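Enquirer: with the sequence up front, the predicted model follows.
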Amino acid sequence: MTAQNGIAIAITLLISLLLARPAGLYIAKAFQYEPTGLDRGFGWLEKPIYGISGIRKDNQSWKPYALSLLLSNCVMILIVYLIFRFQGSLPLNPSHAASMEPTLAFNTAISFMTNTNLQHYSGETGLSYLSQMVAIVFMMFAAPASALAAAIAFIRGISGKPLGNFFVDFIRGITRIFLPVALVAAVVFVALGVPQTLDPAAVATTLEGAKQEIARGPVASFLSIKEFGNNGGGFFGVNSAHPFENPNGISNLLQILLMLLPGTALPFTYGKMVGNAKQGRVLFVSMAMMFIVLLGVALASESAGNPVLNASGIQHDQGSMEGKEARFGMAQSTLYAVVTTASETGAVNTMHDSLTPIGGLVAFANMMLNTVFGGVGAGFINVLMYAMIAVFLSGLMVGRTPEFLGRKIEGKEMKLIAVNLIISPLLVLVPTAIALFAHADTLSNPGFHGLSQALYEYTSSAANNGSGFEGLGDATPYWNLSTGLVIFFGRYFSIIAMLAVAGSLAVKKTVPESSGTFRTDNALFGTVFVGAAVIVGALTFFPALALGPIAEFLTLKP
C-alpha cells in the first residue's frame, strides 16, 4: 500500500471521528420526550402523522414495546411481499420485470425489513421502479428506524428510565434522522453523477453497430438511505462497484462516511442518555481499536496478495486486485469491505469472494463479533450486551454481584444474555452444516473456500449484514427459505431478548456506588470489554473459521 493510500484512509477515518460526537448528541436530543428546539423544525411533519394514526406518547413496558416492533415489521413484510409477487402487473415497470417467485419474494421482503438486504435477485432486472421505490426504499427507512428505536429503548431501560413508545421513536427516527440526512445525501450524489430518473433504460449503439441497453433509474435516492441506514442492497447487481452507483472517489468517500456515521455516533448518544459521557467514550475507543486492528490486518493481507510462482519457480507475493474495482484500487476497496462488515451495512464496491483468505477472515470477524461499531441500532444493543458480560465476568472474579449503571445484573438478565449468545452460532453453524451436506452443488469451489462461501452466507444473514461470497449459487428455493428464516430469527430474537433485559433492569432500584464498584468508564473496563467480545467470539466460531479461511490460507503459504 502506498503512502498516498495510507493518507487517504487516515483522512477518511479522521472525518468520521469528527462527525461522530455531534451526530451522537443530536440523536440523543432527537429522542427526548421533553420539548426541544427540534420540535419546531419537525413538528409540522410529525403532528399530522400522530393525528391520523392516533399515536400517543404513552410509555410502554418492554413487552408492548417489543410486540409493537415485531407486529408492525411483520405487517410491512407482508405488504412488500405482495408488491414483489405482483410487480409484473403493477405500473412503473419500464423494464417489464416479472413478478417474483414466492420464495424469492419471501427472502427479499424479510431481508430488506431487517437491514440485511441480502440480494438473491439481479438489481437491474429483478425489480420494477415501483418495487424499488415503494417497497425497497420504504423498508430501507423503516428497518433502521425500527432498529434505532429498539436501541434507544434499551439505553433508556438499562439506565432506569421508561422505555418510551415504539411508534413515537419509530416516527422520530425517520423524520428527524434518516429522512433529512438521506435527502441531503441524495442531492449530493446527484451532483456527483448518480442517476435519478424514472426514464427507462437508455439504448446506445456500440462501435460494432449493436444495440445496448444501459440500466438506470432513481438511483441517488436509493443510494443515500442504503448507506446511511446501514442497509446495503444495491440498485444494480454489482452494488457500489457500478459506476452509476459509485461514480468516483468522492462518492466512494461519502458512502464510507455514511456507513460509519450511525455506529460511531451511538456510543456518544449512549453516554449522553445515561448521564456519563465517559462511558460512551470508552465504548467508542474500544470499538475503534478493534476496527483499526482488523483494518490493518486486512490491508496487510490484500497488499501482499496470494503466493504465486514466477518463471524461475521462485515463490513471491503480489498485491491482490482480483475482484476489485480498478477505479478505487486495492486500499479503498479493502477499506470499504472492512467498513461495510463492521457497520452491518453489506454494501460492496469489491467482490468479497475474491478477498484473500485473511481479508475474508476479517470480514467474518466483523460480522461474528458484531461489536466493531455494530451499525444503526441492533448492533449497538449487541455492544451493550458484551459490556454487561464484561461487568459480569469482572464481578465473578472479585466475588461481587455485578452492577451496570447502578443496577445489579442477576440470574434473570444473564440467562437472557446467555440464550442470546447461543442463538447466533446456532443460526450460523447448523444451516451451514446442512448446506454443505445436502446442497454442496451450489458452491462454486469444492475446497476450503467452498465452506467459506456457505459459512459467509449464513453469517451475513444472522448478523443482518447482507454481503456475500458471490460464487455461491444462492438463487434457489433452499437458499431463499433458509437464509430468510435465519435473517428473521437473527434479527428479532436478539432484539426481543435484550428488550426483556432492559425491562428487567428498568424496574430495579439503584445501588449506591461504593469503593468496590467496578467502574465502566475507564481504560480497564475498555480492555475487559474487548477481551470479552474477542474471547467469546473466538471460542464460538473459531472451529468453523479454522476449516474455512484459515485452512485456505495455510494451503496457499509457500
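Expert: Right, received. Where do you want to start? These numbers were taken from a predicted model, which means no experiment stands behind them.
Enquirer: please count neighbours and contacts with C-alpha atoms only from this point.
Expert: Noted.
Enquirer: just the strands in the stretch 101-250 of the chain please.
Expert: Secondary structure of the stretch 101-250 of the chain (DSSP state E, counting those that start in this stretch): strands at 202-205, 211-214.
Enquirer: wait, I meant the chain
Expert: Taking DSSP state E to define them, one finds strands in the chain at 202-205, 211-214, 307-309, 315-317, 403-404, 407-408.
Enquirer: looking at those, which is buried most?
Expert: Burial of the strands of the chain is given as mean neighbour count (mean count of other C-alpha atoms under 10 Å); strand 403-404 ranks first at a mean of 22.
Enquirer: also this one, for the comparison:
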Amino acid sequence: MSPVLADVLQVSALIAALALVHRPLGDYMARVYSSTRHLRVERWIYRCVGADPDAEMRWPAYLRSVLAFSAVSVLFLYLLQRVQDKLPLSLGFKPIDPDQAFNTAASFVSNTNWQSYSGESAMSHVTQTAGLAVQNFVSAAVGMAVAIALVRGFTRARTGELGNFWADMVRGTVRILLPVSALAAVVLVATGAIQNFAGFHEVHTLSGATQDIPGGAVASQEAIKDLGTNGGGFFNANSSHPFENPNGFSNLLEIFLLLVIPFSLPRTFGTMVGSAKQGYAIVAAMGAIWFAGVVAVTVTEFQHPGTAAQLAGGAMEGKEQRFGEGASSLFSVSTTMTSTGSVNSFHDSFSGLSGGVLLLGMMLGEIAPGGVGSGLYGMLVMAVVAVFVSGLMVGRTPEYLGKKIGPREIKLAACYILITPALVLGGTGLAMALPDGKEAMTNIGAHGFSEVLYAYTSGSNNNGSAFAGFGADTPFFNTTIGLCMLLGRFLPMVFVLALASSLAKQTPVPVTAGTLRTEKPLFTGMLVGAILIITGLTFFPALALGPLAEGLA
C-alpha cells in the first residue's frame, strides 16, 4: 500500500470514529451537566471542599470559584515540586528550581502543559502522578465548566445565574474524564505503553553503551494528557517516545483522544439549546478549518525535499519512522488546533510553511476544534462576532439563539479576542528586544524568530508545544511565559462569564422572517470567514517575518 493511500485511509478512519461518537458522547455530556442528581462520591467531594452543589452562582461568584480553585492548585503544585526530594518515590531527584517550579505549576493549572524540563530526569513519581496528572484532569474540567456556563447563558432568560462551578467541575472530572481516560489507559497498555512505579533500569544499546531508562505511570498520564487536551508527557520526547506511543494504532488512538471531546461538545451545545442543527453549524466550522490544516501540512511535508527524499518519500527529519510524514502531520495539526501541545514529531524540523500553518492553528484561538471546553466557548464568542457583523451588513439588530447582540455583548467579545494577541505580540517583542530572547534562539534569521513567536503563541494560547530548538529553560522565559499562560487562560474566562451573564439576563426575542438563520451553511461560511479575517489582520505581519519568510525563501 502506498504511503499516500495509507494516510488517506487513516484520516478517513479517524473522521468516521469521531462521527460515530459525536452524538452519543455529546448527548451524554449534556445529560451530565443538566442532571440534578449527585453521585455518592461527588457528595463526598463537596463535603471535603465545603461546597453546596445546588447553590446557583452569578458570574462574579462563578469566576471567584474558578480563580480560587486555580490559585490553590498553583500553590500546591509549586510546593510539591519544591519538596519532591523529601517524598516517597523521589528517584533521587532534587527539588525543582523556583522559576521552573512556578512555570510548571502555571503551565499545568492553566491546561497548557508547557515543559521546559525533562520529565524522566527531573520529576519524581509522586510529582508526576499526584501533581501533574491530577491537574490534567481538573484543569480540563475547569475549561468544560466555563463552556457550559456560557451555554447556559443562551438557554436561560431573565436571570444572571449560570449554575454551580463546583458541581460542573466535579461532574466533568468524575463522570466524563475519569471513565474515558481509564478505558483509554487500558487500551494503551495493551498496545505497549508502560504503567508501573519502577525506578531506573540499566539497558545495553546496540552500540555497546549503557543507558538508564525509568519506568512510571505512563499510560494513565498519556490517556488524560490527550483526552483533556493537556499535552504534558511523562518523557521529554512526549508522544514520540515508544513508552508513550508505541505504534501506529496507539498513535491514531491518541489523535482520536485529542479530538473526541472538543468535536463532541458542539453536540452538547446543540442539545442544551434545543437545536441540534446549531451544534452541527459549529462543528462544521471547526471541522472545515481542521481539515484544511491537515491537508496543507501533509501536502507541504510530502513535497518538502528533506534529506534523502527519494528514499523517505518526503521530509523525515524530526519524525519517527514508525509514523511517517502523514501520521506526523495529522498529529501536529490536531495538537496545535486543540490546545494540547502533545507531539509525536518535532515541529522545529517541519518546513517553514508547515510551521506557519501550525502557528496559525494556535493563533486562531485554538477553536478548530480547540481545547476541552475552551474550544467551544472560543467558537461561540466568534459566532457572536459573526452574527454582529452579519447584522450590520443587512441593517438588522443582530440576534443569536434569540438573544440580542448589543454593544455590551460585542465589547465583551472584542476584549476576549484582543487578550491573546496582546500577550503573543507583546511577549515576542519584549523577548526580541532583550538579550535573553536572542540568546535562547538556536537558529538565526526567520526560523529563529519563529521559535520565539511559537513559544509565546503556545504559552498564551495554552497549547504547550514548542519548536524544540528553542532554549526556554531560563529565569526570563520561565517567568514571562508562565505569566502569559496564566493571563491567557484566566483573563478570557472573565469576559466569557460576563458575556454568559449578559445573555442569561435577556428576554428571548421571537424568530421572524428577517432573523439570520445561524444553523445554515451560509452562516457556517461566514463564521469561518470572520475567524480567518480577524486572525489574518492581527497576526499576518508577525507570520510574514517568521514562517512565511522562511517558507518563501
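Expert: Looks like it arrived, so ask away. All values reported here derive from a predicted model rather than from experimental measurement.
Enquirer: need the TM-score from the superposition.
Expert: Remark: TM-score between the superposed chains equals 0.96 [TM-score structural alignment, normalised by the length of the second structure]; 544 aligned residues with a C-alpha RMSD of 1.8 Å.
Enquirer: can the strands of the stretch 101-250 of the first structure go into CSV with extra columns for distance to A438 of the first structure?
Expert: As requested, the strands of the stretch 101-250 of the first structure are exported to CSV (distance: least, C-alpha to C-alpha, whole Å):
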stretch, distance to A438 of the first structure
strand 202-205, 43
strand 211-214, 39
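Enquirer: A8 of the first structure: which of those strands is closest?
Expert: Among the strands of the stretch 101-250 of the first structure, strand 211-214 comes nearest to A8 of the first structure, with 32.1 Å by C-alpha to C-alpha.
Enquirer: look up the average distance of that closest one to its aligned counterpart in the second structure.
Expert: Following the fit onto the second structure, the mean deviation recorded for strand 211-214 of the first structure is 2.1 Å by mean C-alpha distance after the TM-score superposition for the first structure.
Enquirer: quick one on the thing from earlier: out of the strands of the first structure, nearest to G548 of the first structure?
Expert: Nearest to G548 of the first structure among these is strand 307-309 (17.9 Å), distances taken as C-alpha to C-alpha.
Enquirer: tell me the helices and strands packed up against that closest one.
Expert: Packed against strand 307-309 of the first structure by the contact rule (3 or more C-alpha pairs under 8 Å, 6 or more residues apart in numbering; DSSP states H and E) you find strand 315-317.
Enquirer: what is the strand it packs on packed up against?
Expert: Checked by 3+ C-alpha pairs under 8 Å, 6+ apart, strand 315-317 of the first structure has strand 307-309 packed alongside it.
Enquirer: how close does the strand it packs on sit to the second structure?
Expert: Following the fit onto the second structure, the mean deviation recorded for strand 307-309 of the first structure is 9.0 Å by mean C-alpha distance after the TM-score superposition for the first structure.
Enquirer: just the helices from the stretch 251-400 of the first structure, written as ranges.
Expert: Counting by DSSP state H, counting those that start in this stretch, one finds helices in the stretch 251-400 of the first structure at the ranges 277-304, 329-342, 357-369, 378-398.
Enquirer: and the third one, what does it pack against?
Expert: Which is helix 357-369 of the first structure. Helix 357-369 of the first structure packs on helix 277-304, helix 329-342, helix 448-462, helix 523-547, helix 549-556, going by 3+ C-alpha pairs under 8 Å, 6+ apart.
Enquirer: how far does it sit from the chain's center?
Expert: Chain-centre distance of helix 357-369 of the first structure: 14 Å, with C-alpha atoms, centre = their mean, to the nearest Å.
Enquirer: I would like the residues contacting it, please.
Expert: If you take C-alpha atoms under 8 Å, 6 or more residues apart in numbering as the criterion, helix 357-369 of the first structure is touched by 294-295, 297-299, 301-302, 334, 337-338, 341-342, 344, 352-353, 372, 456, 459-460, 463, 465, 533-534, 537, 541, 545, 549-550, 552-553.
Enquirer: good, we can wrap up now.
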